[in-house]
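[1] give me the fold of what follows.
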Amino acid sequence: MKRARGGALLVASSVLWLPAQSLAAVVRVPADAQSIHAGVAAAQAGDTVLIAPGTYYEHDIELKDGITVLGEGRNEPAVTIDAVGLGRIMNAHNPTVKPMHAHIEGITFRNGFASTGGGIAASGSDFGFELEIVSCAFVANIAQRGGGLYVQAGNGSLIDCRFDGNTAVHGGGLACADACMTNVKAVSALRCEFVGNAATMAGGAVDVGMHSLHMTDCILEDNQAQMGGAVHSSNYNSAGCRLQGCVFARNIATEGGAFHSMEDVLFIANCLFTENRAKVGGAAWISYPRDAVIRSCTFARNAAPKASGICFSEVPLLSLEQSILADGADGNAIACIWNGELLELTCCDVYGNEGGDWVGCIADQLGVSGNISLDPRFCLGQNPSSPYSLQAGSPCAEGNDGECGQIGALGVGCEDTSIVQTSISAIKVLY
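    As a prediction, this is how the structure comes out:
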């Protein structure tokens, strides 16, 4: 088999991580190796396995330490690996006493089937691994844990990936765990989409335990589970869950329509939760937080008979700041089960929720610390691409409440309705 060196590396110039470049080779599939399985087997640390566009019907591919697996093509992955339900597509296991590193880019993983990680399962020793996955899609994979991807005892980085229609018992799209509960690892997702995934138990899109989870600028839509329609996080060792700039829409669960958390350290900022549904906690259910801050978020048009917005259970310390909870259906905006005395709201607008706004465990906080109950005046149809941005005259817009600054996840996105109506009236007068 030929192993191209030197100038051949130019074809893989988009790879973000490529160790030992001076010694690296490119193994081309199908030119140098007839299958992806054979190409990966032939690669050595520092090599790139470059896959030509097409669909490859393969499964049980063993990923090696130090290699890059790259699908040719840009934007939508032009390379698909379809396991047709015959097994896991790719396995990354590190049994050694040194960290494992690998990079995967530009591949669709479809129809994988396994007990963990139908698309990819990555597991490591106490020394773990570093797995970077870029511009990949996980579609219609099935597993008990992590329908699309399962990560155990290692660090994973997802960039510009899509999880679509995967199913599992825990973590329809992605599941993370640390069996040893020591040397806690982290999984991050940047600009990823989780759409239409399902779990029969927890985390329709993502289920995390004993891992630190960081999600930034992600979209999570139309996922469902019993607990946490989109995300379920149970980090009993204070690993932490950080969500920033994410959109949670139309997710469904029994508890926590979009988000469910147990014994976690939470930081949620600049996120939009809209049209999520549950029996308890239309947008979120947060239990036993060790420390939690929710800042500059918008909760709009979520629904649940108990707590259309957020349900808190046993809250030792939680701060809800500069956030909007509006237009919730059925239940009150916020409900507390058991100890809710230390739930502190600052500069929040709670308005228009069917079951009540400043009631229950937050009844005494209206009018103090910048808290209000006024129509946030969303743009809605005036800005279809950002319906929950604010009209210029919104009481939540920056500059309209000097004490608090902007309230909610989104800034001004349209003119005031009254200004638009006046302008139309003025035009009619001219004719």
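
[2] when you work out contacts or count neighbours from here on, use the C-alpha atoms and nothing else.
    OK.

[3] just how off-centre is stretch 364-380 within its chain?
    In terms of C-alpha atoms, centre = their mean, to the nearest Å, the centre of stretch 364-380 is found 28 Å from the chain centre.

[4] what's the span of that stretch, first residue to last?
    Terminal residues of stretch 364-380 are spaced 31 Å apart (C-alpha to C-alpha, to the nearest Å).

[5] buried residues, it. List them.
    Neighbour counts over stretch 364-380 (16 or more other C-alpha atoms under 10 Å) mark 365-366, 370-373, 375-380 as buried.

[6] tell me the secondary structure of Ser418, please.
    Using DSSP: H, G, I helix; E, B strand; the rest coil as the criterion, the local structure at Ser418 reads helix.

[7] neighbours of it, just the number please.
    Residues within reach of Ser418, counting by other C-alpha atoms under 10 Å, total 11.

[8] identify the residues contacting it.
    Contact partners of Ser418, counting by C-alpha atoms under 8 Å, 6 or more residues apart in numbering, are absent.

[9] state the distance from it to Ala304.
    In terms of C-alpha to C-alpha, Ser418 sits 32 Å off from Ala304.

[10] circling back: quick one: the buried residues of stretch 364-380 as JSON lines, columns for distance to Val49 and secondary structure too.
    Listed next are the buried residues of stretch 364-380 as JSON lines, based on distance: C-alpha to C-alpha, whole Å; DSSP: H, G, I helix; E, B strand; the rest coil:
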{"residue": "Gln365", "distance to Val49": "59", "secondary structure": "helix"}
{"residue": "Leu366", "distance to Val49": "60", "secondary structure": "coil"}
{"residue": "Gly370", "distance to Val49": "57", "secondary structure": "coil"}
{"residue": "Asn371", "distance to Val49": "56", "secondary structure": "coil"}
{"residue": "Ile372", "distance to Val49": "58", "secondary structure": "strand"}
{"residue": "Ser373", "distance to Val49": "58", "secondary structure": "coil"}
{"residue": "Asp375", "distance to Val49": "56", "secondary structure": "coil"}
{"residue": "Pro376", "distance to Val49": "53", "secondary structure": "coil"}
{"residue": "Arg377", "distance to Val49": "53", "secondary structure": "coil"}
{"residue": "Phe378", "distance to Val49": "49", "secondary structure": "strand"}
{"residue": "Cys379", "distance to Val49": "48", "secondary structure": "coil"}
{"residue": "Leu380", "distance to Val49": "47", "secondary structure": "helix"}
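
[11] could you point out which of the residues you listed is nearest to Leu174?
    Nearest to Leu174 among the buried residues of stretch 364-380, counting by C-alpha to C-alpha, is Leu380 at 32.1 Å.

[12] before we compare anything, build this one as well:
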Amino acid sequence: MCKSGGGILCRNGSNPTIVNVHFVDNYGRYGGGFYAYNAEPTVIDCTFWNNSVELQGGAILCTTASPMIIGCTIYGNTAPDQGGGLFAEEGSFPVLERTIIAGSLDGGSVLSLPGSAISLSCCNIYGNAGGDWVACIQDQYGFDGNIYADPLFCLPEAGDFTLQSGSSCLYSHHPGGWVCGLIGAHPIGCPASSVADGSVEAATWGGLKARINR
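    Coordinates of the predicted model:
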């Protein structure tokens, strides 16, 4: 078992640009897919799927780190001690743009501890066990293009994260009219399903919490 960063570990000023990498089936004590420690890497158009940890940060863990995470799909990751998608601690300030965090199996979408903060724009956070727009990011929901909608992946159980033609993650279907471009790492890949239409329901924050935490 890798102690930190099951897929990639960046530390002590290591600031690579990582593009179009698939982090799949990794496991570590901390940061199942990717761990940034005292570093500012840039992660672009990457997919994090089915990564898990013993403690925090199923897909991504940040410790005194401020990575840029752009156009990524983060799906089906697990963290028993919170942060299924991303965990930020000890003065970390990760920035996420045009990224999907969905389907975490445990640990909720994200968690930032006091002294850290997660910044999101044009992100879709949906369907995470343990909560989606949780307390540390709830004030960003509905602003800067951030949404709560089924991404409508074509076949996620088989690792196909391309989007159905009705997905709200496509630039032409963004429910708020924001000019976000594509949200996530994968483009359209199949027709719209007859079961779901990708719409986003208007709701109060209280009503949203009742739906996503049930």
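
[13] reformat the buried residues of stretch 364-380 of structure 1 as CSV; add distance to Trp358 of structure 1.
    Below are those laid out as CSV (distance: C-alpha to C-alpha, whole Å):
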residue, distance to Trp358 of structure 1
Gln365, 7
Leu366, 6
Gly370, 13
Asn371, 10
Ile372, 9
Ser373, 8
Asp375, 14
Pro376, 15
Arg377, 18
Phe378, 20
Cys379, 24
Leu380, 24
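
[14] find the centremost residue of structure 2, please.
    Residue closest to the average C-alpha location in structure 2 (C-alpha atoms, centre = their mean): Ile101, at 2.7 Å.

[15] doesn't that one belong to a strand?
    Yes. Assignment of Ile101 of structure 2 by three-state DSSP places it within a strand.

[16] for the equivalent of it over in structure 1, what are its contacts?
    Mapped onto structure 1 by TM-score structural alignment, Ile101 of structure 2 lines up with Leu325. The contact partners of Leu325 of structure 1, by C-alpha under 8 Å, 6+ apart, come to 298-300, 309, 333, 348-351, 353.

[17] mind checking which of the residues you listed are in helices?
    Secondary structure from DSSP state H places none of the contacts of Leu325 of structure 1 in helices.

[18] top of those by neighbour count?
    Gly309 (38 neighbours).

[19] verify the stated contact: that residue with Ile324.
    No. Between Gly309 of structure 1 and Ile324 there is no contact under C-alpha atoms under 8 Å: 9.9 Å.

[20] shared neighbours of those two, anything?
    Common neighbours of Gly309 of structure 1 and Ile324 (C-alpha under 8 Å, 6+ apart) are 299-300.

[21] any idea how far Ala283 of structure 1 is from the match of Ile101 of structure 2?
    From Leu325 of structure 1 to Ala283 of structure 1 the distance is 10 Å (C-alpha to C-alpha).

[22] joint contacts of those two?
    Joint contacts of Leu325 of structure 1 and Ala283 (C-alpha under 8 Å, 6+ apart) are 299, 309.

[23] where's Tyr35 of structure 2 relative to Ser52 of structure 2, distance?
    In terms of C-alpha to C-alpha, Tyr35 of structure 2 sits 12 Å off from Ser52 of structure 2.

[24] let me redo that: Thr78 of structure 2
    For Thr78 of structure 2 relative to Ser52 of structure 2 (C-alpha to C-alpha), the value is 5 Å.

[25] mutual contacts of those two, please.
    58-59, 84.

[26] looking at those residues, which is nearest Ile188 of structure 2?
    Using C-alpha to C-alpha, the shortest approach to Ile188 of structure 2 within those belongs to Ala59, at 23.6 Å.

[27] and that closest one, what's its match in structure 1?
    Residue correspondence to structure 1 (TM-score structural alignment): Ala59 of structure 2 is matched to Ala283.

[28] same check on Ser165 of structure 2?
    By TM-score structural alignment, Ser165 of structure 2 lines up with Ala392.

[29] one step back: out of the contacts of Leu325 of structure 1, who's nearest Ala168 of structure 1?
    Gly309 (26.4 Å).

[30] aligned partner of the closest one in structure 2?
    Aligning on TM-score structural alignment places Gly309 of structure 1 opposite Gly85 in structure 2.

[31] contact partners for its match?
    Residues in contact with Gly85 of structure 2 (C-alpha under 8 Å, 6+ apart) are 57-60, 74-75, 77-78, 101-102, 104, 107-110.

[32] so which of the residues you listed sit within strands?
    Using DSSP state E, the subset of these located in strands is 60, 74-75, 101-102, 110.

[33] I figured Val40 of structure 1 hits Thr68, correct?
    No. With contact defined as C-alpha under 8 Å, Val40 of structure 1 does not count as touching Thr68 (9.1 Å).

[34] anything in contact with each of these two?
    In contact with both Val40 of structure 1 and Thr68: Val49, using C-alpha under 8 Å, 6+ apart.

[35] neighbour-wise, which of these two wins?
    Thr68 (31 against 24).

[36] map the more buried one across to structure 2 for me.
    So, by TM-score structural alignment, Thr68 of structure 1 is left unmatched.

[37] before we move on, what SS does Thr68 of structure 1 have?
    Classified using three-state DSSP, Thr68 of structure 1 is strand.

[38] is it true that it touches His101?
    No. Thr68 of structure 1 lies out of contact with His101 (C-alpha under 8 Å); the separation is 9.1 Å.

[39] which position in structure 1 pairs with Ser193 of structure 2?
    Alignment note (TM-score structural alignment): Ser193 of structure 2 maps to Thr417 of structure 1.

[40] now do the helices in structure 2.
    Using DSSP H, helices in structure 2 cover 205-212.

[41] rewinding a little: distance of the residue nearest to the centre of structure 2 from Cys136 of structure 2?
    Ile101 of structure 2 sits at a distance of 15 Å from Cys136 of structure 2 (criterion: C-alpha to C-alpha).
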